[in-house]
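Student: Pasting the sequence and the predicted model now:
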Amino acid sequence: MTGALDIVVLGLSITSSWGNGHATTYRGLLRELAARGHRVTFLERDVPWYAAARDCPDPAGVRTALYGSLEELRDRFGAAVREADAVIVGSYVPDGVAVGDWVLATARGLTAFYDIDTPVTLAALAGGGGGNGGTDYLAARQIAAYRLYLSFTGGPTLRRLEREFGAPMARALYCSADPALHRPQEVAVDWALGYLGTYSPDRQPVLERLLLEPARALPGERFVVAGAQYPDGIAWPGNVARIAHLEPPRHPGFYSAQRFTLNVTRADMVRAGWSPSVRLFEAACCGTPIISDPWPGLDSLFRPGREIVVARTAAEVLEVLTGMTAEAAAALGRRARTRVLAAHTAAHRAAELEGHLHAALARRAVPARPAPAAPAAPPSVSALRRIAKGTAAG
């Protein structure tokens, strides 16, 4: 670390994990950032759906404050944003375009955007959604204005952000697991296969293929799906249990009660690749064997066949559930946990974020090179003759 920073983060939520994966990411990342000596303030819009389900109202290591409107944000926290060394605006912040414009106009320090939904953002940018040439939380014109673009997606997307959208500095900042929370639990194994995730229309066909079809084919086994916002009309097989919401402290026990857990990726993230979900790292850190849908970049995080199983069809899932021995599955889970502990914890991400912030601040501190002086006009013929005569006379 080259110096402690005063950091303000404006994010979707850190106090409530209901229906979102942002909160658990922020909790671990910012706690570890504070542990490295930085001062961190998190500003969150007070909305009723999170107010009714605040499972962490006072996150460790972070000063957290709620605001009710843009006006209140400006009035109460203008000085904090203006004086901070770095101000980070996250994706899906309510009125995020207006919040971003205010931050960009107010902050004297480094400004950054943290996109926990990069492929979704870029799909909206391509479609001109949100009426802003972008989304409701980010306008295309703002990308070049933020001095640092932190992305949940790595790979070619980072080059695209810089080349097509003018981001001065785009860097991957993946989600992570928290070893203090995510660890194997000594519990009974209740389910052959489970899934944890909020409902998404583009994920549902994959969930149907990789979990519900195997459940119908194995009526003697038990399965489970946990997550919010699933429509009432879904035809769940009788051997698939449903859990409407699972608070983060219960995640390790949930994963440990499964022989295998399923990772399903949103369509935009499959197309972009290099977009691991927070549930992927959490489950691996709990030592639970993972079956995942395939996407580019997955093999850069986990070794297929050694640390994770990749499946495209119900038949492939059934082959794993019925053919892999308990010993082989346990070894798979142990190797995945080792990988996460070596490279994908909240502490790793905090160190990466610190490095990105200092690099961006260093870039910002370098003064612009002065424009080269215009070349002098060539001397006239008469001037050259005078010079020549003077030289001869000397």
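Tutor: Looks like it arrived, so ask away. Residues are numbered from 1 along each chain as shown.

Student: For the rest of this, base every contact and every neighbour count on C-alpha atoms.
Tutor: Fine.

Student: could you point out the longest helix in the chain?
Tutor: Ranked by number of residues, the top helix in the chain under DSSP state H is helix 346-365.

Student: tell me which strands and helices it is in contact with?
Tutor: helix 22-35, strand 110-115 (3 or more CA pairs under 8 Å, 6 or more residues apart in numbering; DSSP states H and E).

Student: A further structure is provided below for comparison with the first:
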Amino acid sequence: MNIAFFASSLVSAYWNGAATYYRGIVRALHERGHHVTFYEPDAFGRQQHRDIDDPPWAQVVVYGAGTEAEVLRTVEQARGADLVVKASGVGVHDALLEAAVLQLQGPNTLVAFWDVDAPATLDRLHGDAADPLRALVPRYDLVLTYGGGEPVRSAYLELGARECTPIYNALDPSTHFPVAADARFEGALGFLGNRLPDREARVEEFFLDAAQRLPQARMLLGGSGWQDKALPANVHYLGHVYTADHNAFNCTPRAVLNISRESMARYGFSPATRVFEAAGAAACLITDAWEGLEQFFEPQREMLVARSGEEVAAHVAALDADAARRIGQAAYARVLAEHTYAHRAAQLDALLEGRSQPQEVAA
């Protein structure tokens, strides 16, 4: 298939937490014989903070997003693709893109909405009956989501989606894997995540509270936006951590921490990309508790679960090198067996099989 993908960025993870998800999915689709053209706007300084060059497994088209006319000309370039994807959270002209890609729908072109932040999107749609996306959801041939399980699927079906299927985060073993420790990232616990409105309070609860309880332990905080946040003295702020350093970041501290954003924790079944990246590096992961975790990993054997900063601190205090290594190796075996992007791309292929004739829906 020829696939046209409109999303935030494939080449830059700068203020773009979905980058590694896109890379894993697109590379795996390429390996299954599909051709992907990835359309991304020149916005938010992402092109100035690239993590990778244009990859051989996708054609990257960077378009100017200064005017609606520029965006519409770019959308027209995708006409004739077998599958057109509009991802959520492009960041500029999202409403325009959501409507414009539907004009590409035809007898041989499926158009999908791929929601990489379904809990936030659904909260927005439920809170605003006049949101333009509400009227568009039933017109897409299918809705795909980054996660969310049955709660998200049911919510989209109630909004009129013809079909909604989660394509969960996963591991790309070619980019995330065990490496040697790096002295820059030595510490008892590391957390990597950008500062976002529905994440900050949970970072305070699970990470900063744990740091205050273990004042002699060196804690690492990576991600954009935390530079003016009051931090405990034992928290070392790293700033933006480029994806080239993610393996070392995951492999070096005694443990790494996953903290779900508030909306994702509320819906459940939404493991962050970094859960699988950490497992792929054989890291010992401590995660906040969220519904559906057992569907992906076995708690206490393949990763540790905490319901508060106090429990995070207790896990860190109790961990020795042998226990951390044992947990990390168990997670590594599980992720390779069940949760790679090759598994997700095969799922998507099976979902799309036989769908070359989309239904005609009046505008």
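Tutor: Structure's in. What do you need? Everything numeric here is computed off the predicted structure, so don't read it as measured data.

Student: buried sites along the longest helix of structure 1?
Tutor: 346-354, 356-358, 360-361 (16 or more other CA atoms under 10 Å).

Student: What of stretch 90-104 of structure 2?
Tutor: So stretch 90-104 of structure 2, judged by 16+ other CA under 10 Å, has buried residues 90, 92, 94, 97-102, 104.

Student: Residues contacting it, please?
Tutor: Stretch 90-104 of structure 2 has contacts (CA atoms under 8 Å, 6 or more residues apart in numbering) with 6-9, 40-41, 43, 65, 68, 71-72, 75-76, 78-80, 84-86, 88, 111, 113, 132-133, 136, 139-140.

Student: roughly how far out does the longest helix of structure 1 sit from the chain middle?
Tutor: 15 Å (CA atoms, centre = their mean, to the nearest Å).

Student: and what of stretch 356-363 of structure 2?
Tutor: Taking mean C-alpha positions (CA atoms, centre = their mean), stretch 356-363 of structure 2 and its chain are 29 Å apart.

Student: picking that back up, rebuild the buried residues of stretch 90-104 of structure 2 as TSV, extending it with secondary structure and distance to residue 336 of structure 2.
Tutor: Shown next, in TSV, are the buried residues of stretch 90-104 of structure 2 (DSSP: H, G, I helix; E, B strand; the rest coil; distance: CA to CA, whole Å):
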residue	secondary structure	distance to residue 336 of structure 2
90	coil	30
92	coil	36
94	helix	35
97	helix	36
98	helix	35
99	helix	38
100	helix	38
101	helix	35
102	helix	37
104	helix	37
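
Student: so can I have a markdown table of those showing distance to residue 119 of structure 2?
Tutor: Below are the buried residues of stretch 90-104 of structure 2 laid out as a markdown table (distance: CA to CA, whole Å):
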| residue | distance to residue 119 of structure 2 |
| --- | --- |
| 90 | 16 |
| 92 | 20 |
| 94 | 17 |
| 97 | 20 |
| 98 | 18 |
| 99 | 21 |
| 100 | 24 |
| 101 | 23 |
| 102 | 23 |
| 104 | 27 |
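
Student: For residue 273 of structure 2, state which of those residues is nearest.
Tutor: Proximity of the buried residues of stretch 90-104 of structure 2 to residue 273 of structure 2 (CA to CA) peaks at residue 90, which lies at 17.7 Å.

Student: ok and the longest helix of structure 1 relative to helix 22-35, angle-wise?
Tutor: 70 degrees (axes from the mean of the first three to the mean of the last three CA atoms, to 10 degrees).

Student: Filter the contacts of stretch 90-104 of structure 2 down to just the buried residues.
Tutor: Buried, going by 16+ other CA under 10 Å: 6-9, 40-41, 43, 65, 71, 75, 78-80, 84-86, 88, 111, 113, 133, 136, 139-140, out of those.

Student: Run through the helices of the stretch 101-250 of structure 2 in chain order.
Tutor: 118-127, 132-136, 149-158, 197-203, 209-213, 246-251 (DSSP state H, counting those that start in this stretch).

Student: Kindly compare burial across those and name the winner.
Tutor: Stretch with highest mean neighbour count among the helices of the stretch 101-250 of structure 2: helix 246-251 (a mean of 26; mean count of other CA atoms under 10 Å).

Student: which residues in structure 1 does that one match up with?
Tutor: Aligned by TM-score structural alignment, helix 246-251 of structure 2 falls on residues 251-256 of structure 1.

Student: average distance between the matching stretch and structure 2?
Tutor: Taken over the aligned residues, the distance from stretch 251-256 of structure 1 to structure 2 averages 0.4 Å (mean CA distance after the TM-score superposition for structure 1).

Student: any residues touching that stretch, and which ones?
Tutor: Counting by CA under 8 Å, 6+ apart, 181-187, 189, 194, 261, 282-283, 286-288 sit against stretch 251-256 of structure 1.
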